[in-house]
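Undergrad: Can you look at this prediction? I've put the sequence above it.
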Amino acid sequence: TLDEHVEGADGVVLDIGVSSMQLDRAERGFSFRADGPLDMRMAQSGLSAADVVNTFKAGDLARIFGFLGEERHAGRIARMIESRREKRPFERTLDLADAIETHVGRGPKDKIHPATRVFQALRIFVNDELGELARALLAAERALKPGGRLAVVTFHSLEDRIVKRFIADRSEAASGSRHMPDAPQRAATFRKAGGGVTPGEAEIAANPRARSARLRAAIRTDAPARAGDFSIFGLPKLPAVERPGER
């Protein structure tokens, strides 16, 4: 982890996007632009997207698609998957994408493919991306020295919300316990360094994948790092999965 290798850092930069190399390699299974195995594992170990799609109950799939993909047809798609996989399991990216498109349809004015949000949700879930982001933010708090800078680039609202909540929480003094209002105040561990910064038209023209990027930054104070309380992040409650290295 970050704080196992870095101490007294001048700065920490977290780029939360998926690399173009991963997206463009069909054999990694991140995209349905080209056919590939339904994988999506960044570390290439542990639970794959195919494992999730072919074994999780429809209710759990619906929660994943709804929370992580903000997919309005989450329930319909989950029930379709549960029914279809009894005849033939999903193993390829285009098979899943085509099944979703056939089931929910695609209007002439739709800007994105009907499977886009489901694929996003599966990728985030398989790699525990929101949990990894939360752990990285807490580690950065421990690793940065006073005056050190934290900069985080996110690419969708779920990630940005987590970063925004963390910086807001750490930029305010807080009591040691909400059950003990007279407890000593804990000093703020960060100062906000402006609001969210988005790319300009020229940058988007040069790199279209930067369109949804947002940069947030904060400066470390000299206050001791706080305990790692995951409740501040508001992470959605999703099916529990044993991750590689967890017991």
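TA: All right, it came through fine. Numbers count the residues shown, from 1 in each chain.
Undergrad: going forward, measure contacts and count neighbours with C-alpha atoms only.
TA: Noted.
Undergrad: Surely Gly147 is in a strand?
TA: Yes: assigned with DSSP: H, G, I helix; E, B strand; the rest coil, Gly147 falls within a strand.
Undergrad: Just give the closest residue to it, not the sequence neighbours.
TA: Spatial nearest neighbour of Gly147, chain neighbours left out: Arg220 (5.1 Å); criterion: Cα to Cα, 6 or more residues apart in numbering.
Undergrad: Same check on Arg72?
TA: Gly66 (6.7 Å).
Undergrad: contacting residues around the one you found?
TA: Counting by Cα atoms under 8 Å, 6 or more residues apart in numbering, Gly66 touches Arg72, His73, Ala74.
Undergrad: and the first one, what helix or strand is that in?
TA: So that's Arg72. Assigned by DSSP states H and E, Arg72 belongs to no helix or strand.
Undergrad: first to last residue in stretch 107-125, what's the distance?
TA: Start-to-end span of stretch 107-125 (Cα to Cα, to the nearest Å) is 28 Å.
Undergrad: now what about it, what contacts it?
TA: Contacts of stretch 107-125 (Cα under 8 Å, 6+ apart): 30-31, 40-41, 49, 52, 64-65, 67-71, 96-97, 100-101, 104-106, 130.
Undergrad: circling back to that earlier point, which element, helix or strand, includes the residue nearest to Arg72?
TA: Judged by DSSP H and E, Gly66 forms part of helix 58-69.
Undergrad: what's the closest non-adjacent residue to Glu27?
TA: Closest residue in space to Glu27, ignoring its immediate chain neighbours: Gly36 at 5.0 Å, by Cα to Cα, 6+ apart.
Undergrad: how many other residues sit next to the one you found?
TA: For Gly36, the count of nearby residues is 19 (other Cα atoms under 10 Å).
Undergrad: Pretty sure it sits against Asp24.
TA: No: judged on Cα atoms under 8 Å, Gly36 makes no contact with Asp24 at a distance of 10.7 Å.
Undergrad: ok, the residue lying closest to Arg106 once chain neighbours are set aside to Ala99 distance?
TA: With Cα to Cα, 6+ apart as the criterion, Arg106 has its nearest non-adjacent residue at 6.5 Å, and that residue is Pro114. The spacing between Pro114 and Ala99, counted by Cα to Cα, is 10 Å.
Undergrad: take the one below as the second:
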Amino acid sequence: MSPEPTGPAVHVPVLLDRVTELLGPALQADGAVLVDATLGLAGHSLALLTAHPGLRLIGLDRDPDARAEAAARIETAGLTDRVTLVPAVFDELPDVLADHGVDEVQGVLFDLGVSSLQLDRPSRGFSYSTDAPLDMRMDPSGPRTAADVVNTYSRGQLTRVLKVYGEERFAGRIAAAIERERAREPFTGTARLAELVRDSIPAATRRTGGHPAKRAFQALRIEVNDELGVLTRALPAAIDALAVGGRVVVITFHSLEDRIVKQTLVAEATDRTPPEMPVPMPEHAPVLRMLTRGGEAPSEAETARNPRAASARVRAAERIRRAA
């Protein structure tokens, strides 16, 4: 196994200029509050704190390694006095705000998926490129690892996870192979699982679309961390927390996340007056105004500099009235 990286983790915030542009108008007033719901290594937050000297940040992350690294970066930048870091999953947002006496916020940022730190530390088990314990927990104290899923789920459950969360065409074949091989010896490491997935996919298919295990590892990570369930609960809570004029920005990395974000934001940006009513009713008017047209992708130049940005999409909206 490769040694753990030493020194500051390499971190290139995705869509940084666009995120700064989208959130900026809502964060200019002294005392404005930004919630970075997925703090990670604080790349976006550091840029926004620097750009807006009166901004306060509440940063959430369930990963203690990420919080520690982010805290060090924030301290180095001399910004600690404007920052509160909270060990929390982002669907805990309402409780976090209540605990800190915050009634409304001017911005919320979600940068979804796995962080650079998690990918680049082999021991976390997120990567199929290095053999490591089959873990994948964003919170290392969480109750369920990827090994638990692989070794205890029924073939049907595994097929569902791989098909729904990984959009894996060969989910059934992979699940059957896992069931067969774990009876011989339980899975404990990423390399053996990645090899099994590769061998379960027809050779012609393996030649395109990147590493054959990419979709399966994504699916397991989503299941272990309940990522889509958390997002489904957190995004409406974030919208509710926004002040009028406040903005929410969401970066996604696969179609499952993006679909949830699109549906949630568009629903709140749509007039809900019943069709039988002759005129729009104010209490059913949109709560949000969309700021992006569809999911905006990074530029070719950014993708060339940072290949991990290739699948990123950003959507954003502004709160235009309080709910009735």
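TA: Noted; the coordinates are in hand. All of these numbers come straight from a predicted model, not from anything done at the bench.
Undergrad: TM-score for this pair?
TA: TM-score of the superposed chains, computed with TM-score structural alignment, normalised by the length of the first structure, equals 0.84; 221 aligned residues with a Cα RMSD of 1.9 Å.
Undergrad: Let me know the closest of the contacts of Gly66 of the first structure to Ile204 of the first structure.
TA: Arg72 (27.6 Å; Cα to Cα).
Undergrad: Tell me how many other residues surround the aligned residue in the second structure for that closest one.
TA: Mapped onto the second structure by TM-score structural alignment, Arg72 of the first structure lines up with Arg169. Using other Cα under 10 Å, Arg169 of the second structure is surrounded by 14 other residues.
Undergrad: how far away is Arg169 of the second structure from Ala72 of the second structure?
TA: From Arg169 of the second structure over to Ala72 of the second structure the distance is 43 Å, taken as Cα to Cα.
Undergrad: now swap in Thr145 of the second structure and tell me
TA: For Thr145 of the second structure, the distance to Ala72 of the second structure - Cα to Cα - is 28 Å.
Undergrad: quick one, what contacts whatever residue of the second structure lines up with the residue nearest to Glu27 of the first structure?
TA: Under the alignment (TM-score structural alignment), Gly36 of the first structure pairs with Ala132 in the second structure. Contacts of Ala132 of the second structure were listed using Cα under 8 Å, 6+ apart, and they are Met1, Pro122, Ser123, Arg124, Gly125, Gly189, Thr190, Ala191.
Undergrad: And these, which of them are buried?
TA: Pro122, Ser123, Arg124, Gly125, Gly189, Thr190, Ala191 (16 or more other Cα atoms under 10 Å).
Undergrad: now for the residues you listed, which pair is the farthest apart?
TA: By the measure Cα to Cα, Arg124 and Ala191 form the most distant pair in these, at 13.2 Å.
Undergrad: matching residues in the second structure for stretch 133-151 of the first structure?
TA: Under TM-score structural alignment, the match for stretch 133-151 of the first structure is residues 231-249.
Undergrad: And the matching stretch against the first structure, how far off on average?
TA: Stretch 231-249 of the second structure, aligned to the first structure and superposed, deviates on average by 1.0 Å (mean Cα distance after the TM-score superposition for the first structure).
Undergrad: Run the chain-centre distance for that stretch.
TA: What separates the centre of stretch 231-249 of the second structure from the centre of its chain is 15 Å, taken as Cα atoms, centre = their mean, to the nearest Å.
Undergrad: Now do it: everything it contacts.
TA: Here stretch 231-249 of the second structure makes contact (Cα under 8 Å, 6+ apart) with 19, 22-23, 26, 90-94, 103-110, 257, 260-261, 264, 314-322.
Undergrad: and that stretch, how far apart are its ends?
TA: For stretch 231-249 of the second structure, the end-to-end distance is 13 Å (Cα to Cα).
Undergrad: buried stuff in it?
TA: For stretch 231-249 of the second structure, the neighbour count (16+ other Cα under 10 Å) marks 231, 234-235, 237-249 as buried.
Undergrad: Also stretch 301-308 of the second structure?
TA: Buried-residue list, stretch 301-308 of the second structure, by 16+ other Cα under 10 Å: Glu302, Thr303.
Undergrad: Which stretch of the first structure is that stretch matched to in the alignment?
TA: Matched against the first structure by TM-score structural alignment, stretch 301-308 of the second structure falls on residues 202-209.
Undergrad: Helices of the second structure, start to end?
TA: 16-23, 43-51, 64-76, 93-99, 116-120, 146-152, 155-166, 171-184, 190-200, 203-206, 214-225, 227-241, 255-268, 300-305 (DSSP state H).
Undergrad: from these, which stretch is densest packed?
TA: helix 214-225 (a mean of 22; mean count of other Cα atoms under 10 Å).
Undergrad: That helix: average distance to aligned residues in the first structure?
TA: Mean deviation for helix 214-225 of the second structure: 0.5 Å (mean Cα distance after the TM-score superposition for the first structure).
Undergrad: report the angle between the axes of that helix and helix 171-184?
TA: 70 degrees (axes from the mean of the first three to the mean of the last three Cα atoms, to 10 degrees).
Undergrad: distance of Tyr165 of the second structure from Arg321 of the second structure?
TA: Per Cα to Cα, Tyr165 of the second structure is found 35 Å from Arg321 of the second structure.
Undergrad: same thing with Arg173 of the second structure?
TA: Distance, Arg173 of the second structure to Arg321 of the second structure, using Cα to Cα: 50 Å.
Undergrad: tell me the contacts of the residue located most distally from the centre of the first structure?
TA: Within the first structure, the residue lying farthest from the chain centre (Cα atoms, centre = their mean) is Asp182, at 36.5 Å. Asp182 of the first structure is in contact with Ser175, counting by Cα under 8 Å, 6+ apart.
Undergrad: nearest residue to the residue nearest the centre of the second structure other than its sequence neighbours?
TA: Nearest to the centroid of the C-alpha atoms of the second structure, with distances taken as Cα atoms, centre = their mean, sits Leu112, at 1.4 Å. Leaving out its chain neighbours, the residue that sits closest to Leu112 of the second structure by Cα to Cα, 6+ apart is Thr252, at 5.4 Å.
Undergrad: so the one you found touches Ala316, yeah?
TA: No: assessed by Cα under 8 Å, Thr252 of the second structure is found out of contact with Ala316, at 11.4 Å.
Undergrad: Same drill for the two, tell me which one is more crowded.
TA: Neighbour comparison, Thr252 of the second structure and Ala316: the larger count goes to Ala316, with 26 against 21 (by other Cα under 10 Å).
Undergrad: And that one, how far from Val250 of the second structure?
TA: For Ala316 of the second structure relative to Val250 of the second structure (Cα to Cα), the value is 6 Å.
Undergrad: Sweet, I'm off.
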